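1. Structure for the following, please:
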Amino acid sequence: MRKPLNHTQCVVLTLCWAALCFLVLTSTPKIDGPLVIMILISGALVFIPVIKSLKSRNK
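-> A predicted model of the protein is given here:
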């Protein structure tokens, strides 16, 4: 099993995701359903490993 992410990696990963979401949301002419679904799925792909890493580090 691989090592859990450290706090710096979690913060950098979260900030990169937030910056990309900001770029997508500001550059699109209108916010529609597929865009919202894409952001929710990308958030799940980013935050599930971060939360698992933080939980495993607390044990």
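2. Only C-alpha atoms from now on, for both contacts and neighbour counts.
-> Will do.
3. if I look at the most centrally placed residue in the chain, how far off is Ala18?
-> In the chain, the C-alpha nearest the mean C-alpha coordinate belongs to Val46, at 3.3 Å (Cα atoms, centre = their mean). Relative to Ala18, Val46 is positioned 10 Å away (Cα to Cα, to the nearest Å).
4. this one next, for a side-by-side:
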Amino acid sequence: MKRQFSRFQIVCITLLWAALCYIVLTTAERIDGPIILTLVISAALVFIPVIKALKRK
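-> Down below sits the predicted model:
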């Protein structure tokens, strides 16, 4: 049985993902298809479990 995320953990996960996006977008020479695709995939990997955890509460 999986342990549910706390609100603090959800906020931390969201802020860390936002920081990752900021770093990737500010250090990239060009913002092109592969970078956008990587950010979209990372958002799905981060937020699908978070949304499922919020629905269980």
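5. I'd like the distance between the equivalent of the residue nearest to the centre of structure 1 over in structure 2 and Val40 of structure 2.
-> For Val46 of structure 1, the equivalent position in structure 2 is taken to be Val46, counting by TM-score structural alignment. Using Cα to Cα, one obtains 10 Å as the distance from Val46 of structure 2 to Val40 of structure 2.
6. which SS class is the residue nearest to the centre of structure 1?
-> Taking DSSP: H, G, I helix; E, B strand; the rest coil as the rule, one finds Val46 of structure 1 in the helix state.
7. For it, give me its contacts.
-> The contact partners of Val46 of structure 1, by Cα atoms under 8 Å, 6 or more residues apart in numbering, come to 13-14, 17.
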